[in-house]
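>>> Coordinates only, no sequence provided:
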């Protein structure tokens, strides 16, 4: 089983690799630089080989970085699953600071058009799709193992910074657990390669008015590391039963 873990920034990648390190006999390699300047770090665990990629911030950068890594995978050792991982905003009260959200849907929340009657998603306009669904079994097992909330994760190009924007998103997506900036881009690249995708977010701030003093980035990064201490076996077991 081989998995690609995609993060936006180096601090998130470091948390992921820190979480993976305590497993028995990890083999470390990297980081190495892919074409385009993308940094990727290898971790080999029992039954599982993982590459942790730093792809950049936002859905476009995430899609480009993910697609580059997938295209460069050796034909003899292709990836079987892609995971978008990092920190993000949580929708209160369902996803408090320091908690985890595992996506049961990855939603492009601001890809579409504003109309006099409200927002229309891109698929409602007849152009492409606005939702990717992770494998239900994998998402459920990941949520159970990590203690995370199983809920939609919204991908936005502009982080929410006002109560009005938070309320508007919550009204359109009442079950949403978190928002971040990369998941849909990662999912688009994975889908182009015929691969399943998973997204996991550790909550660093509440979705709503921008208050940097209230952010808990360190706690969220620690929660992300803790999540990957248990996600390795989940991915390996799922891969064994879904080996293509």
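Everything's here; your move. What you are looking at is a predicted structure, and each value in this text was computed from that prediction instead of being measured.
>>> Please make it C-alpha for all contacts and neighbour counts, starting now.
OK.
>>> What strand or helix carries the residue nearest to residue 216 when sequence neighbours are not counted?
Spatial nearest neighbour of residue 216, excluding adjacent residues (C-alpha to C-alpha, 6 or more residues apart in numbering): residue 204 at 4.8 Å. In this assignment (DSSP states H and E), residue 204 forms part of strand 197-206.
>>> got the buried residues for the next helix or strand after that strand?
The helix or strand immediately downstream of strand 197-206 is helix 217-241, counting by DSSP H and E. Residues 217, 219-236, 239 are the ones in helix 217-241 that count as buried (16 or more other C-alpha atoms under 10 Å).
>>> before we move on, what about stretch 100-118?
Quick answer for stretch 100-118 (16+ other C-alpha under 10 Å): 100-112.
>>> And that stretch, end to end?
30 Å (C-alpha to C-alpha, to the nearest Å).
>>> For the residue nearest to the spatial centre of the chain, which residues are in contact?
Computing the C-alpha centroid of the chain and ranking residues by C-alpha atoms, centre = their mean puts residue 84 first, at 2.5 Å. By C-alpha atoms under 8 Å, 6 or more residues apart in numbering, residue 84 lies in contact with 5, 6, 7, 182, 183, 186, 187, 197, 198, 199, 200.
>>> Below is an additional structure, to be compared with the one above:
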């Protein structure tokens, strides 16, 4: 889905990611290209709070969340970037490990109220939101997977997810509550669970993100 860049706010989670994008492709993240370029913070809570404030201050029509993520696929995917059609949230619920219970099972929505400009319906958001772009599902987590056991547990709970990030669901919920569309593009810097930064492809991943932004 195409949007007018002059009414689109570009959101990047960390200063590190934005600084690398400015080195790799300065024209893709130039402030004059967008309604604004903002660092929104690390993790779902900071990102949701920052985006809520930005929507109130700048009233964009659309948001793009851009940055790196860990793929649930093969190592060969590192360095590529994709957009997502939905985003889910893991970690909100009860228990941990195999005993973890999701909000949908508990019957407690994370949010129950109006979303977007639909005044006729009350939405119950448990742990999944649709996005404006086409693509697979992204899983938002509060802590990146530290190995194969954590990774496989998450894949068992969310079998449709192909990658994990730490901001997407918070941004998507804040945008939906603020009547703003949102797209998420993530470059795969590593296979989720691999915590050795020396093996990551951060610049390749962000370069692929920049190519998407330029298009």
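Happy to help now that I have it. Everything quoted here is computed from the prediction, not taken from an experiment.
>>> on that earlier part again, assess the claim that the residue nearest to residue 216 of structure 1 and residue 89 are in contact.
Yes: with contact defined as C-alpha atoms under 8 Å, residue 204 of structure 1 and residue 89 form a contacting pair (6.0 Å).
>>> which residue lines up with the residue nearest to residue 216 of structure 1 in structure 2?
By TM-score structural alignment, residue 204 of structure 1 lines up with residue 189 in structure 2.
>>> Could you report the neighbour count for that match?
Residues within reach of residue 189 of structure 2, counting by other C-alpha atoms under 10 Å, total 26.
>>> need the contact list for residue 240 of structure 1.
Listed by C-alpha under 8 Å, 6+ apart, the contact partners of residue 240 of structure 1 are residue 1.
>>> what are the ranges of the helices in structure 1?
Assigned by DSSP state H, structure 1 shows helices spanning 10-20, 59-71, 136-146, 163-172, 183-192, 217-241.
>>> Export these as a markdown table, with columns for distance to residue 127 of structure 1.
Below are the helices of structure 1 laid out as a markdown table (distance: least, C-alpha to C-alpha, whole Å):
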| stretch | distance to residue 127 of structure 1 |
| --- | --- |
| helix 10-20 | 32 |
| helix 59-71 | 17 |
| helix 136-146 | 25 |
| helix 163-172 | 19 |
| helix 183-192 | 14 |
| helix 217-241 | 33 |
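>>> residues touching the closest residue to residue 24 of structure 2 other than its chain neighbours, list them.
Nearest-residue entry for residue 24 of structure 2: residue 207, 6.3 Å, with adjacent residues in sequence omitted and distances by C-alpha to C-alpha, 6+ apart. For residue 207 of structure 2, the contacting residues are 21, 24, 25, 79, by C-alpha under 8 Å, 6+ apart.
>>> what about the last one, how many neighbours?
With neighbours defined by other C-alpha under 10 Å, the count for residue 79 of structure 2 comes to 21.
>>> How about the second one?
For residue 24 of structure 2, the number of neighbouring residues by other C-alpha under 10 Å comes to 17.
>>> cool, and residue 3 of structure 1?
Around residue 3 of structure 1 there are 22 residues (other C-alpha under 10 Å).
>>> Stretch 153-166 of structure 2 corresponds to what range in structure 1?
The aligned range for stretch 153-166 of structure 2 is 168-181, by TM-score structural alignment.
>>> Correct me if wrong: residue 53 of structure 1 contacts residue 5.
Yes: between residue 53 of structure 1 and residue 5 there is a contact under C-alpha under 8 Å: 6.0 Å.
>>> Would you mind measuring from the residue nearest to residue 15 of structure 1 when sequence neighbours are not counted to residue 22 of structure 1?
Of all residues not flanking residue 15 of structure 1 in the chain, residue 225 sits nearest, at 4.6 Å (C-alpha to C-alpha, 6+ apart). Here residue 225 of structure 1 is placed at a distance of 10 Å from residue 22 of structure 1 (C-alpha to C-alpha).
>>> returning to that earlier point: and the residue nearest to residue 15 of structure 1, what does it touch?
Residues in contact with residue 225 of structure 1 (C-alpha under 8 Å, 6+ apart) are 15, 16, 17, 18, 19, 20.
>>> As a markdown table, the residues you listed with distance to residue 66 of structure 1 would be great.
Below are those laid out as a markdown table (distance: C-alpha to C-alpha, whole Å):
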| residue | distance to residue 66 of structure 1 |
| --- | --- |
| 15 | 19 |
| 16 | 16 |
| 17 | 17 |
| 18 | 21 |
| 19 | 21 |
| 20 | 20 |
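>>> re earlier: identify all contacting residues around the match of stretch 153-166 of structure 2.
Contacts for stretch 168-181 of structure 1 (C-alpha under 8 Å, 6+ apart): 57-59, 87-91, 94-95, 101, 109, 149-159, 201, 203, 207.
>>> No further queries at this time; thank you.
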